[in-house]
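Q: Sequence first, predicted coordinates after that:
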Amino acid sequence: MEDSSKILRRSIHCFLQNYHYFTSTVVFLVLPFSVSLLLSQALVPSPSSLLPQVYNRLKNLFDAAGFPPSELFTILNLKVSQTITSSIFTLPFTLTFLLIAKASIIITLNQHKRTLLPPSFGSIFSLYKPLLQTYICNCFLILSANATAFGLLFLAFSCVEGLGYSSQSLLLFLSTSGAVLFSVILANALVICNMALALSGMEGHGGYLAILKACVMIREKTSMALFLALPVNVALAAIEALFQFRIVRTYHIAGKAGPYVALEGIFIAYLYSIFVIIDTIVSCMFYKSFKTGSSVDQEFKNLLIEFQEEDNYGFIKNKNFEELP
């Protein structure tokens, strides 16, 4: 197992080695997704968008659950509402352009030839199906992670209220701890989702089994996975902030977007697409580092056999685990 710095160096080297292909063909596949994501964050705050409805629904849910009025929960509610609204807006571009781009990147990384050959439409389509299945399962995993975090917060505040503790300092401590817990759970879920997509692309098997195998692979290397995800996500957040400052702010001040502003916005979306490609390469290199000299396949099969033996309802009785990769 390689260390995280070596994986990052290998990922950057792979990107630079295939620089012309990644920054021309692949980046234009990712570009519609990047444009939709950046524009969604600009359109989300408008009163006519879906954000106010989502925000009010979550606020009513928090109030009904008994969460105390806190600035931390207000910010958390706002961020969750923005994420939901942006995800709905970008979903068509994610299910098409982004997954097709990821499939082309994974096929390129699986080539063992020194001369790069562009992937065919047939190979991309064959890899698109498992990626789509895994992405749909990832969405349910993210929803489950959010529900789990809010459920734990609800239990904590209910216990405190039932014991009769209502001091402001204790509520502030619980609110801060809840925000940290929510961030940790969501970060781990996102890391598992990225690994599951890379795994399903590399092995050609999608769905919930890819998520389960990703959990088995990174159960002892979670800190390394988080460290690898940190640089790219910081860069993506910085590009989003740059788009807000240079494009959205200029549009609100001038009241219109001129051709130079539009060109600058496309260039920022181009930069965002490059880092999305790098993020996919890092996930694939992280997966390859696990496969070299690792017994994770046997551990995964043993885990599934244990599930099969403990299952009394026939849910996975007919699975042939020996045929799994």
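A: Right, received. Where do you want to start? Numbering: from 1, shown residues only.
Q: Only C-alpha atoms from now on, for both contacts and neighbour counts.
A: OK.
Q: Which elements pack onto the strand or helix carrying residue 269?
A: Residue 269 belongs to helix 259-291 when assigned by DSSP states H and E. Counting contacts by 3 or more C-alpha pairs under 8 Å, 6 or more residues apart in numbering; DSSP states H and E, helix 259-291 packs against helix 4-17, helix 27-43, helix 99-109, helix 168-203, helix 222-243.
Q: I'd like to check the angle between the last one and helix 259-291, please.
A: Angle, helix 222-243 to helix 259-291, by axes from the mean of the first three to the mean of the last three C-alpha atoms, to 10 degrees: 170 degrees.
Q: Below is an additional structure, to be compared with the one above:
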Amino acid sequence: MEKAIKIIRSSIHSYFCNYQTFASLATILIFPASAATLLSTSLIPLYSPTSSSSSSSSTHLTSISHRLRSLFEAASFPLNSHLFDILCLKLSQTILSFLLTLPFTLTFFTLSKASIIFAAREFPRYRHALPSLSSILHLYPPLLLTHLFTIFIILSANVAIFSMFLIAFFAVGELGLTSRTSVLMLSGLATILYSTVVANVLVICNLASIVSAMENCSGYTAVLKACVLIRGRAAVALSLAFCSNLVMAATEALFQIRVMRIYNQHGIFDLSLMFEAFTIIYMYSILSVLDIIISCCFYKSCRYELLVKYEGQIARVREFESEEKNDLKA
């Protein structure tokens, strides 16, 4: 945790040293993606997909949730457990939010990530000026390809985990362990396993996008390099991801409370509410910029530790070779 705090402090220092560039990028590029993310979470019903709301988002959410429930039922999952009701709802919300924000993610967010990584890579030599269009467009293709490849990896990881769950629940059913306690314990273990695997996959995919821009590679090459870099440092990566996601979730909750709840109560989107919405969206954009800078600092830290490790090994090999030569001469 101490190393994670050090990386966060270094990232904040980098942000304030190059504040003009990062703040401008947050305003120009990442703001539309942040607005799409916050609005997508606001348009999706929070509690139950079977609510009486007739909105388009509620209809789509209900459709996705019913299809997931039918899929789980065909796979013999214990749908009488309340845990799977929550799982179906959260997966439906995640899928719908992902589809709504995907165009903004592939354009504005990826372009902003390219420019932020370029500015962070060139810091402190590159200061107080926006990155050129050519530098952004040079980093955009590998970032885009890596992002699409990581989406495939995340989907594959989810399919693999649910396949394992299918086998486990089928085995439990064949063994006759269908009591409420057994199902509840297995469901709890499955939730812990799912959360752990998905968290690690997301951390690796996030680092892979940084690697693709830093080292001008894409696809599986960036993912393999990210796996090498993160080896032995997964705890630090998860700590950084937890802190970032906690702050982002708090900002999303603030948008729900200060903007959407007031709008739903009064049905009026006046000037003051619009100003507050813009302020929270800009705050979310700044936090997104900081999250990317933290990932860049973590990449540099992993890279430095890896180089030190290999240099130490090379030094030991050379020392061993010199001792062997001395022994042969003697």
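A: Arrived safely. Source: prediction; values computed, not measured.
Q: Need the TM-score between these chains.
A: The TM-score (TM-score structural alignment, normalised by the length of the first structure) is 0.87; 297 aligned residues with a C-alpha RMSD of 1.7 Å.
Q: re earlier: so which bits of the very next helix or strand once past the helix holding residue 269 of the first structure are buried?
A: For helix 259-291 of the first structure, the following helix or strand on the C-terminal side (DSSP H and E) is helix 296-310. For helix 296-310 of the first structure, the neighbour count (16 or more other C-alpha atoms under 10 Å) marks 296, 300, 301, 304, 305, 308 as buried.
Q: Not counting sequence-adjacent ones, nearest residue to whichever residue in the first structure pairs up with residue 238 of the second structure?
A: Aligned by TM-score structural alignment, residue 238 of the second structure pairs with residue 226 of the first structure. In space, and not counting its chain neighbours, residue 226 of the first structure is closest to residue 191: 6.8 Å by C-alpha to C-alpha, 6 or more residues apart in numbering.
Q: wait, that neighbour sits on residue 230?
A: No - counting by C-alpha atoms under 8 Å, residue 191 of the first structure does not reach residue 230; the two are 10.2 Å apart.
Q: and those two? which has more neighbours close in?
A: residue 191 (19 against 13; other C-alpha atoms under 10 Å).
Q: Tell me who's in contact with that one.
A: Neighbour list for residue 191 of the first structure: 225, 226, 229 [criterion: C-alpha atoms under 8 Å, 6 or more residues apart in numbering].
Q: Could you rerun that using 10 Å?
A: Residues near residue 191 of the first structure by C-alpha atoms under 10 Å, 6 or more residues apart in numbering: 214, 215, 218, 222, 225, 226, 228, 229, 283.
Q: do the same with residue 30 of the first structure
A: By C-alpha under 10 Å, 6+ apart, the contact set of residue 30 of the first structure is 93-94, 96-102, 269-270, 272-274, 276-277.
Q: go on, residue 287 of the second structure?
A: Residue 287 of the second structure sits next to 26, 34, 244, 245, 247, 248, 251, 281, 293 when contact means C-alpha under 10 Å, 6+ apart.
Q: and residue 162 of the second structure, what pairs with it in the first structure?
A: Residue 162 of the second structure maps onto residue 150 in the first structure, with residues paired by TM-score structural alignment.
Q: Please apply the same query to residue 81 of the second structure.
A: Using TM-score structural alignment, residue 81 of the second structure sits opposite residue 70 in the first structure.
Q: give me the number of residues near its match?
A: 13.
Q: Please determine how far it is located from residue 169 of the first structure.
A: 12 Å (C-alpha to C-alpha, to the nearest Å).
Q: try residue 12 of the first structure
A: Separation of residue 12 of the first structure from residue 169 of the first structure (C-alpha to C-alpha): 47 Å.
Q: higher neighbour count, these two?
A: Shown here are residue 12 of the first structure and residue 169; by other C-alpha under 10 Å, residue 12 has more neighbours (15 against 9).
Q: list the contacts for that one?
A: Applying C-alpha under 10 Å, 6+ apart, the residues near residue 12 of the first structure are 6, 19, 278, 281, 282.
Q: Which position in the second structure pairs with residue 86 of the first structure?
A: In the second structure, residue 86 of the first structure lands on residue 97 (TM-score structural alignment).
Q: any idea which helix or strand carries that match?
A: Applying DSSP H and E, one finds residue 97 of the second structure within helix 82-104.
Q: and that helix, how far from the chain's centre?
A: Mean-position distance between helix 82-104 of the second structure and its chain equals 15 Å (C-alpha atoms, centre = their mean, to the nearest Å).
Q: Please identify the buried residues of that helix?
A: Buried residues in helix 82-104 of the second structure, counting neighbours by 16+ other C-alpha under 10 Å, are found at 84, 88, 89, 90, 92, 93, 96, 97, 100, 101, 104.
Q: Please look at the first one and residue 92 and confirm they touch.
A: Just to be clear, that refers to residue 84 of the second structure. No - with contact defined as C-alpha atoms under 10 Å, residue 84 of the second structure does not count as touching residue 92 (11.9 Å).
Q: shared neighbours of these two, anything?
A: By C-alpha under 10 Å, 6+ apart, no residue touches both residue 84 of the second structure and residue 92.
Q: For residue 188 of the first structure, see how far away residue 175 of the first structure is.
A: The spacing between residue 175 of the first structure and residue 188 of the first structure, counted by C-alpha to C-alpha, is 20 Å.
Q: What is the burial count for residue 177 of the first structure?
A: Neighbour count of residue 177 of the first structure, defined by other C-alpha under 10 Å: 13.
Q: how far out from the middle of the chain is stretch 88-100 of the first structure?
A: Counting by C-alpha atoms, centre = their mean, stretch 88-100 of the first structure comes out at 13 Å from the chain centroid.
Q: How about stretch 206-213 of the first structure?
A: Worked out by C-alpha atoms, centre = their mean, stretch 206-213 of the first structure lies 15 Å from the chain centre.
Q: hang on, the earlier thing: what angle separates the helix holding residue 97 of the second structure from helix 180-214?
A: 20 degrees.
Q: Following superposition onto the first structure, what is the mean distance for helix 82-104 of the second structure?
A: Comparison of helix 82-104 of the second structure with the first structure after fitting gives an average deviation of 0.8 Å (mean C-alpha distance after the TM-score superposition for the first structure).
Q: what angle do that helix and helix 31-43 make?
A: Using the same axes, to 10 degrees: helix 82-104 of the second structure against helix 31-43 is 150 degrees.
Q: Next, name the residue at the spatial heart of the second structure.
A: Note on the second structure: the residue nearest the mean C-alpha position is residue 202, at 5.3 Å, using C-alpha atoms, centre = their mean.
Q: which position in the first structure aligns with that one?
A: Aligned by TM-score structural alignment, residue 202 of the second structure pairs with residue 190 of the first structure.
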